[in-house]
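**Q** how does the following fold in three dimensions:
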Amino acid sequence: MSRTSFQGEIPEEQIDVCPVTATQNVIAGKWKIIILWHLRETRRFGELQRLVPGVSKGILTAQLRELEKDQMVHRKVYQEVPPKVEYSLTDAGRTFMPILESMGEWGKKYDLVKKSRDEIE
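**A** This is a model prediction of the structure:
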């Protein structure tokens, strides 16, 4: 049995051999990690677009849809004019926050080490 993703089929044996594959399948995409980080609070689409400079409207929409399909993000549509849509983390998305926080801490340490090495060279 294979798992379908926007990247194609991932053989089940690959997930068995390397469990990180399942995680990578969910967060793969240039903007998904950043989107998840900003969804620690409920956000509207325009707000997300401002918080993630450089992402196009189409790509942001696609990444949000993929995260929604993978049950990481909840999309709530309010029946009003003009339409109002809010995005928030699901329970699964919230369980990913400690991982993102760890990645942030690692990134800060990596940056410090890299800057130190650059100064030496």
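
**Q** CA atoms for contacts and neighbours, from now on please.
**A** OK.

**Q** relative to residue 99, how far out is the most centrally placed residue in the chain?
**A** Nearest to the mean C-alpha position of the chain, by CA atoms, centre = their mean, lies residue 32 at 2.6 Å. Residue 32 sits 14 Å away from residue 99, going by CA to CA, to the nearest Å.

**Q** list the buried residues in stretch 54-65.
**A** 60, 63-65 (16 or more other CA atoms under 10 Å).

**Q** one more, so I can put them side by side:
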Amino acid sequence: MATKTAAERRTEARRAYDAYVQECPTRHLLDRISDKWVSLLLTALAGGPRRYGDLSRIVAGVSQKMLTQTLRTMERDGLVSRAVTVSVPVRVDYELTELGRSLLPVMQAIKSWAETHIEDVLAARERYDDRPN
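**A** Okay, the predicted model is just below:
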């Protein structure tokens, strides 16, 4: 049985989608879905379709540029769908796709965990920062 080169092992691992392999495309997806705007927009869309302006109000602090960019990448990744209704002004609604809805429970759990444990994290940071070097 022949041994495999490092390049062959990396290619094989990439095909198996092992996120610990640097070239694995799942790393890009993990990077994308761990973005704070993606997680907030996913959970904001949990209740159903929302207009762009509604999302802008719900997700406080997101700039127009970042909101547009994030929604576009989420649409490209198949997490949201965009529906344009011709009217004056034009109406644009965003909704989670089936793929986006499958990610929703994970994101809701992370959001809930963060809201529940923020005091613990802030206290840990303070203890860490107060340690002598």
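
**Q** mind checking the TM-score on these two?
**A** Once the chains are laid over each other, their TM-score by TM-score structural alignment, normalised by the length of the first structure reads 0.74; 111 aligned residues with a CA RMSD of 2.9 Å.

**Q** I'd say the residue nearest to the centre of the first structure and residue 61 touch.
**A** No: between residue 32 of the first structure and residue 61 there is no contact under CA atoms under 8 Å: 10.9 Å.

**Q** sorry, back to before: next up, the contacts around the residue nearest to the centre of the first structure.
**A** Going by CA atoms under 8 Å, 6 or more residues apart in numbering, residue 32 of the first structure touches 63-64, 67.

**Q** quick one: stretch 5-25 of the first structure to chain centroid distance?
**A** Between the mean C-alpha location of stretch 5-25 of the first structure and the chain-wide mean there is a distance of 17 Å, by CA atoms, centre = their mean, to the nearest Å.

**Q** who touches that stretch?
**A** Under CA under 8 Å, 6+ apart, the answer for stretch 5-25 of the first structure is 1-4, 66.

**Q** from those, which land in strands?
**A** Under the assignment DSSP state E, the contacts of stretch 5-25 of the first structure contribute 2-4 to strands.

**Q** returning to that earlier point: measure the aligned residue in the second structure for the residue nearest to the centre of the first structure to residue 66 of the second structure for me?
**A** Aligned by TM-score structural alignment, residue 32 of the first structure pairs with residue 38 of the second structure. Using CA to CA, one obtains 10 Å as the distance from residue 38 of the second structure to residue 66 of the second structure.
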